[in-house]
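Student: Predicted model, plus sequence, below.
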Amino acid sequence: MSTLVGIMVLTLVTILVVEIGNRVNAPWPALMVLVGVGIAWIPGQHLNVPNDLVLPLLLPPLLYTAAERTSWRMFRMRWRTIVIFAVGLTIFTTAMVSGTAWLLYAGMGLPAALVLGAMVSPPDPVAVEAVSKTVPLPRRILSTLQTEGLFNDAVALVIFEVALAALESGEEIQPRELLADFLVGLVLAVIVGLVLATGIRFIVRLSDNAIASAAATVVLPYGAYLIADSIEASGVLAVVVAALEYRRTESPDDVEERLVRASFWEVAELILTGLAFGLIGEGFQDVLSEYGSQVWRMIGKGLIIALVVVVVRLVYLVVLTRVNRMRGTPIMAPRTWKEAIVMTWGGMRGLITLALAVSLPRFIGPGDEYFSERAQLIVASCMVLVVTLLIAGLTMPWLLRVLNVGSEAEVERKQERELAHSAARRAFDAIHEMEDLPDPVVERIDAVVEQLESGLLERTVVEDIDEDINTRRTNRAILYQVQKTALAAARESLIEARNQTGADPVVVDRVLQRLDLQTSLMRKRD
């Protein structure tokens, strides 16, 4: 089966899994684990993607879509969460897993053990969000998990790259050199991300075509990753910086681009998810064909690694719970031991673990020797996925019921109402600044603003006014300008809210998307 046909078939399977997940109210990434396991037992090669192309193919878009869900403001707001979870917990998990692997696997050196630790340490925000659509996770907990998932990839990938480089060179890891390389790579990555985002934004400003503008966001992550990698900087950090800067400089009037961009990346993320699970299935298939019954022993050790991942996370969160209580930080999660358990179960591994596992080379070292630990690392990664994604994803509703962890959805809905009201207020003020409005139009202003606030103009109301046909046409045109002004002011309010302290970017984007949809519909009718 050719690579292209294999990808198409895998995409169709992924679409079916998504639909099955919707029907049975189960997170589809968890169900994709079963697809990967199934592929492992189907004989024959299906995808044939070279290992050295896996990371450049999968990582840039995955990192870009994750960074799209946040902002510089959110980065500053939640720096404590980032330091505690994305940095502290990731490094702690990597260290504990690496130590366990070094003791558990005979003959495994420290670099290979670090590779495994880095592979399985970062939870995946995509998996968490998929689960959140099927179970009522408290927003504060979900927000912490999402923030953790947005930045822990960078930390884990830096460790992974350094450990893999040590394996390829055959040299020992030097902590001082590691820190120096990281700092230099960090500075260069920031420069690459900022310059590329600024350049592409300048080019996009020259075009009025929403599809062409959205297509530029394909160049952005891949360009940032490849340029940074070519100068030995961190491609991961370059992509994150480029995405954050590009999103910061967007205009309230970039309506069609946002809609096209959001739709494109949702589709791309789904296809890449299917491809990643297919590749891990093939990787496991290779292990089965090469090691036969010995795989069961590898599976047993992999389950021990998975157990260590879960226990380490639980211990870290329980300690953090006590710290939060002592410091009196009510907005931090977790606050109780129940929340610590939920967040432990919510630390689902996903695409990054998959991408790193399938990117492992078959031959490594100065002498291009066979990478004997590769099979063990792949099996261990699969077991971590089974425990933290499949089992955790499917049992999360049961866990929430047993622990009786209350949903904070009402708080989220309140913030959404406040955002809608603020946008409508801005629209109302903007309309009243318009001059020479006919009385029939003035009488309709309140209705227009009320409709904007309640449903963000889900349908355009243009009713006949009891005047002659020419006056009606004139007033319709004026009413169109009123609506256009109202929508522009509301978009401006939401863009400002996204960059202000206290507003959740996810909630703002949800309200903004409704506004963009209505604006796009009105422009098509124009």
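Tutor: Looks like it arrived, so ask away. Numbers count the residues shown, from 1 in each chain.
Student: going forward, measure contacts between C-alpha atoms and count neighbours the same way
Tutor: Noted.
Student: Secondary structure element for the most centrally placed residue in the chain, which one?
Tutor: The chain has residue 66 as the residue nearest its centroid, 2.9 Å off, counting by C-alpha atoms, centre = their mean. Element membership for residue 66 (DSSP states H and E) is helix 51-67.
Student: Report all helices and strands that whichever helix or strand comes after that helix contacts.
Tutor: Remark: after helix 51-67, the chain's next helix or strand is helix 72-77, criterion DSSP H and E. Here helix 72-77 touches helix 235-248, going by 3 or more C-alpha pairs under 8 Å, 6 or more residues apart in numbering; DSSP states H and E.
Student: Does the helix it packs on pack against any helices or strands, and if so which?
Tutor: Applying 3+ C-alpha pairs under 8 Å, 6+ apart, one finds that helix 235-248 contacts helix 51-67, helix 72-77, helix 139-169, helix 175-205, helix 210-230.
Student: this is the other structure I want to compare:
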Amino acid sequence: MESVSIVLFLLLAVVVSGAVARMLPFGIPTPLVQIMLGGAIGMFTSHRVELNPELFLFLFLPPLLFLDGWRIPKDELFKDLSTVVELALGLVLLTVVGMAFLINWMIPAMPLAVAFALAAVVSPTDPIAVSAIAARVPIPKRMMHILEGESLLNDASGLVCLRFAVAAALTGTFSAGAAALDFLWVAGAGLAIGVGVTLAATRAKAWVSGRWGEDTGSQILVSLLIPFGSYLLAEHVHASGILAAVSAGVTMAYAEISRQALAATRMRRNSVWDMIQFTLNGIIFVLLGEQIPGIVESADRTVAATGHTQPWWLAVYVLAIVAGLAILRFLWVWASLKLTILRKGRQVVGVQTPDFRLIAATSVAGVRGAITLAGVLTLPLTLSDGTPFPARDLAIFLAAGVIVVSLVLASVLLPLLLKGLAMPPEPARQAEEDAARIAAAEAAIRAIERHQHELAESHGEADIFAEAGGQVMDLYRERIDGLSDRNPGEVRASDRLLRDFRLVGLRAERAALEQLVRGRSVSSDLARKLTRELDLSEARFGSSGHA
């Protein structure tokens, strides 16, 4: 029962954090509110969470990384792939090496292998925290796509580096050649397993659905099992479960194109995954806050491991690590953008040097979050001979401090840097969208005409089918005429008006239905059905500019 109570407390804290974050007038990001609520749970309740590192890693990381790979915009990722790879791989390696030697130099009592492990866990960034911070000052789309792509890849690269660092700490030896070969197996096999598991699972469920029909609940459950199955299989063959989960998510996006699920399945599945993402990210930050009181209580023992006696030395180390991370990121981002401009300058005339604020904002946006906490908590409790893992509490304290300080700094600096900041202009996508809508409408008209003829030939009542099909085809022809004959500005203005009027009508329908329900003039089943139809219509017209 105690475990159940702890889980309920954590879930309640996640729910309350969202409301509290919206109530606070200063725009405090939700992750910081969740950390504070977690700290309150740790300080004022008797509940304590004893985290099993392997179980923690298995429960939280595979679904989050799978969903990141599934939902990240692929075209935008490939457009800036060189920049993303430079940040996600080059910057991670520079961070791991540079920060490891800095930490080992500052804290000689921390072995170099443990310093490499700490540097590896603080190298990945967290776009969820950045999104929460920038909720009131939207991040430019292209910049957000770069940050998302970087986070997707540097999660894997940072945690793979952590794996080698922990292995070196446990064995006391490290061979660069053996590590390179091991990395090829860990990365290659992990990627291949993620792709293979996803393709096998999606093809199997498509075959079953094609022969015996589709069950929405089973389809959703399969999507939930894929990241865990990929992770477990990869770890079983000593490959990277993290990379397996990432590649499974990326493959899922392409597999869904050729094996479409029912619309109801997709809608419900998206809702389930939204809930899972919100819950897992929230619980991770609440757990971080819940662990802080215990970490602070052992501050005296922790600071003793550094060779000092005053606890404020821990704050000095945290600030030094944050400063080192910021400087390395700023220099790398500046160099990366300069190289990109030099490459494009040979092909495109008029390429401009990026604004200093753009470089600074991209640097500040490197917030540490859920992955850093998940990674540092996976440090083993003991070495191979049973002795305690050296400086484990210190590493956890420093990682937790880096997360909190980076969140606070970003919440203060990022809105200031992003205010009025414009990314380099991108080509308009409206023409591409209009062409796709016209092609879809024309295909619908052709399909309706064929269906009319088939029904007329089989039933012989051509007028009825012609009238019904004609009404639907008129709607598609109006869409084609509107997108073809008028300029894009007029189309968008007209569509906005149509959407506004449609939403007014839908809200009136909802109010009337509520009156009927209160008066018990309709049954509960009919009320649920009509409410769902209104919800779908309002979601459609509320999120799209095209009626």
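Tutor: Nice, thanks for sending it over. Predicted model, so just to flag it, every value in this text is computed and none were measured.
Student: Quick check: TM-score for this pair?
Tutor: The TM-score (TM-score structural alignment, normalised by the length of the first structure) is 0.79; 461 aligned residues with a C-alpha RMSD of 3.3 Å.
Student: And the residue nearest to the centre of the first structure? What does it align with in the second structure?
Tutor: For residue 66 of the first structure, the aligned residue in the second structure is residue 68 (criterion: TM-score structural alignment).
Student: if I pick its match, what's in contact with it?
Tutor: Residue 68 of the second structure is in contact with 148, 152, 246, 249, counting by C-alpha atoms under 8 Å, 6 or more residues apart in numbering.
Student: Kindly present those residues as CSV, with separate columns for neighbour count.
Tutor: Output for these, formatted as CSV (neighbours: other C-alpha atoms under 10 Å):
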residue, neighbour count
148, 24
152, 26
246, 32
249, 29
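Student: which of those are also in contact in the first structure?
Tutor: For the contacts of residue 68 of the second structure, the aligned pairs still in contact in the first structure (both residues aligned by TM-score structural alignment, their matches' C-alpha atoms under 8 Å) are residue 152.
Student: ok, of the contacts of residue 68 of the second structure, which one's closest to residue 96 of the second structure?
Tutor: Proximity of the contacts of residue 68 of the second structure to residue 96 of the second structure was ranked by C-alpha to C-alpha; the top entry is residue 152 with 17.2 Å.
Student: ok, that closest one - contacts?
Tutor: Residues near residue 152 of the second structure by C-alpha under 8 Å, 6+ apart: 65, 68, 69, 246.
Student: Among the residues you listed, which pair sits farthest apart?
Tutor: The largest separation in those, counting by C-alpha to C-alpha, is between 68 and 246 at 7.5 Å.
Student: just to revisit the earlier point, got the buried residues for the helix holding residue 66 of the first structure?
Tutor: Neighbour counts using 16 or more other C-alpha atoms under 10 Å place 51, 54-56, 58-67 of helix 51-67 of the first structure among the buried residues.
Student: Can you tell me the element residue 109 of the second structure falls in?
Tutor: Counting by DSSP H and E, residue 109 of the second structure is part of no helix or strand.
Student: what's the burial count for it?
Tutor: 16 (other C-alpha atoms under 10 Å).
Student: now for it: what does it line up with in the first structure?
Tutor: Residue 109 of the second structure maps onto residue 107 in the first structure, by TM-score structural alignment.
Student: just residue 422 of the second structure next, same as before
Tutor: Residue 422 of the second structure maps onto residue 406 in the first structure, by TM-score structural alignment.
Student: show me the contacts for that match.
Tutor: Contacts of residue 406 of the first structure (C-alpha under 8 Å, 6+ apart): residue 138.
Student: how about stretch 149-165 of the second structure, which residues of the first structure does it hit?
Tutor: The aligned range for stretch 149-165 of the second structure is 147-163, by TM-score structural alignment.
Student: Now that stretch on the second structure. Mean distance?
Tutor: Average distance, stretch 147-163 of the first structure versus aligned residues of the second structure after superposition (mean C-alpha distance after the TM-score superposition for the first structure): 0.7 Å.
Student: where's that stretch relative to the chain centroid, distance-wise?
Tutor: 14 Å (C-alpha atoms, centre = their mean, to the nearest Å).
Student: With stretch 11-27 of the first structure instead?
Tutor: Distance, centroid of stretch 11-27 of the first structure to centroid of chain: 19 Å (C-alpha atoms, centre = their mean).
Student: how many neighbours does residue 267 of the first structure have?
Tutor: 11.
Student: I meant to write residue 269 of the first structure there.
Tutor: Neighbours around residue 269 of the first structure, by other C-alpha under 10 Å: 17.
Student: any idea how far residue 95 of the second structure lies from residue 89 of the second structure?
Tutor: Separation of residue 95 of the second structure from residue 89 of the second structure (C-alpha to C-alpha, to the nearest Å): 10 Å.
Student: Pick out whichever of those two has more residues nearby.
Tutor: Per other C-alpha under 10 Å, whichever of residue 95 of the second structure and residue 89 has more neighbours is residue 95, with 24 against 18.
Student: I'm done for today, thanks for sticking with me.
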